[in-house]
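# build me a model:
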Amino acid sequence: MSFIQEIETRRSIYALGNTTELSNAELEALIKKAIRLSPSAFNSQSSRAVVLFDTSHVKFWEIVKETLRKMVPEDKFESTATRMDSFAAGKGTVLFYEDQDIVKSLQEQFAIYADNFPVWSEHSTAIAQFAVWTALSEQKVGASLQHYNPVADEEVAKVFDVPASWKLRAQLVFGSIEASAQEKEFMTDEDRFKTFA
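Okay, the predicted model is just below:
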């Protein structure tokens, strides 16, 4: 398929299982390569990732669930727990981080752009997330992007030995596709684009 077809195929898949045709090692290599090839401002390569499979993946979602248990009213927690369990049913999770030491270093080196580097860092992680998500989709691995940061950042950092300078930005949960994505609706081009010649 063409690149446009690949990104058209990439969708949020919420019904995930823990079986994939690719091995953990093959998935890890694919994830690393997609991140490595993702562009970043000033070639900063500020994106970092923690790749969790199987029991470590389940442990992550258990940490998030138990942290949310302390925050969500008891009468509303059941749906929260069900959602966390649906993520845990997948094969793995990529925790996307941005290294704040890199951002600070660039701010010091290029003071004129200092205010832009945190923004550009967010661009870098978004590109890396999209690249990994599309690469997994190409291999028929379903995924959905989640944002449970900073809910459990501190405990996750302890459990998975994450450096203090790494800031968690998103979590991409992935696995076998157990049910197709819903139809996607698009707003009109007139509301979204302007073209001039």
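# from here on, just use CA atoms for contacts and neighbour counts.
Noted.
# for the longest helix anywhere in the chain, packing partners?
With secondary structure taken from DSSP state H, the chain has its longest helix at helix 117-138. When contacts are defined as 3 or more Cα pairs under 8 Å, 6 or more residues apart in numbering; DSSP states H and E, helix 117-138 packs onto helix 3-9, helix 24-36, strand 47-53, strand 92-99, helix 100-109, strand 142-146, strand 166-177.
# among these, which is nearest Asp75?
strand 142-146 (23.1 Å; Cα to Cα).
# hmm, who's touching that closest one?
Outside strand 142-146, the residues within contact range by Cα atoms under 8 Å, 6 or more residues apart in numbering are 11-14, 16, 133, 136-137, 170-177.
# got it, and stretch 66-77?
Here stretch 66-77 has contacts from 80, 151-152, using Cα under 8 Å, 6+ apart.
# here is a second sequence; please produce its structure as well for comparison:
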Amino acid sequence: MARNFKEAVEHRRTYYHITNSSPISDNEIKEIIAFAVKNVPSAFNSQSSRVVLLLGKNHKKFWDITKEALKAIVPAEAFEKTLAKINSSFDCGYGTILYFEDMAVVENLQKAFPTYKDNFPIWSQQTSAMHQFAIWTMLEDAGLGASLQHYNPLIDEMVQNEWKLDPNWKLIAQMPFGTPTEGPGGKEFDPMGERFLTFE
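As a prediction, this is how the structure comes out:
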């Protein structure tokens, strides 16, 4: 949409009303994700983030797995509401992006740099967050709506088994996306004076 960086950041929002369509091609979606995976920074250039794109039947399968896992733990009287939320906000979308961190990379860095051992898991989460934000913002700029979900660790083992993923990959977040059918909800901002300080 030819927005500058600040405009793209400002327009990135959470969309719960999406449909199974996309204003851009699958190849363009892949290019957005690949660009972020290549260029988003990571501590010690660890490049620990792993991203999986699920489209078509794989997108549907992921949300079937999630519903199955939730049905086993959510009380019956509450499950219908949970099911309705997933069906109307996530499953109904065009695709889902799964964000992982490769814990083998993190553990190797802990061994190589023991002084920073306790920090590497924290930096790994920060790396994943930057990937999530970059991809989310670029999807928004391309006309797609997305939200960030966290059904892990409940679904971790089933996801690894279904797509034969490396067991060292730790699932961090899930991002369903599609063409928005409604605008995002309202957003309030706390006073900047409480969130940003300058000392000159």
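# TM-score of the superposition?
Remark: TM-score between the superposed chains equals 0.98 [TM-score structural alignment, normalised by the length of structure 1]; 197 aligned residues with a Cα RMSD of 0.8 Å.
# of the contacts of stretch 66-77 of structure 1, which is the nearest to Thr195 of structure 1?
Val151 (41.2 Å).
# which position in structure 2 pairs with that closest one?
When structure 2 is aligned by TM-score structural alignment, the residue opposite Val151 of structure 1 is Leu154.
# how about the contacts made by its match?
Residues in contact with Leu154 of structure 2, defined by Cα under 8 Å, 6+ apart, are Ala69.
# out of the contacts of stretch 66-77 of structure 1, which sit inside strands?
In strands, judged by DSSP state E, none of these are found.
# hmm, back to that, from Ser21 of structure 2, how far out is the match of Val151 of structure 1?
According to Cα to Cα, to the nearest Å, Leu154 of structure 2 and Ser21 of structure 2 sit 28 Å apart.
# Val51 of structure 2 too?
Taken as Cα to Cα, the span from Val51 of structure 2 to Ser21 of structure 2 is 21 Å.
# neighbour count winner among these two?
Shown here are Val51 of structure 2 and Ser21; by other Cα atoms under 10 Å, Val51 has more neighbours (20 against 16).
# just give the closest residue to that one, not the sequence neighbours.
Nearest residue to Val51 of structure 2, sequence neighbours excluded (Cα to Cα, 6 or more residues apart in numbering): Tyr99, at 4.9 Å.
# the one you found corresponds to which position in structure 1?
Under the alignment (TM-score structural alignment), Tyr99 of structure 2 maps onto Phe96.
# tell me the contacts of that match?
Contact analysis of Phe96 of structure 1 by Cα under 8 Å, 6+ apart lists 47-50, 125, 129, 168-172.
# run a quick neighbour tally on Gln5 of structure 1.
For Gln5 of structure 1, using other Cα under 10 Å, the count is 10.
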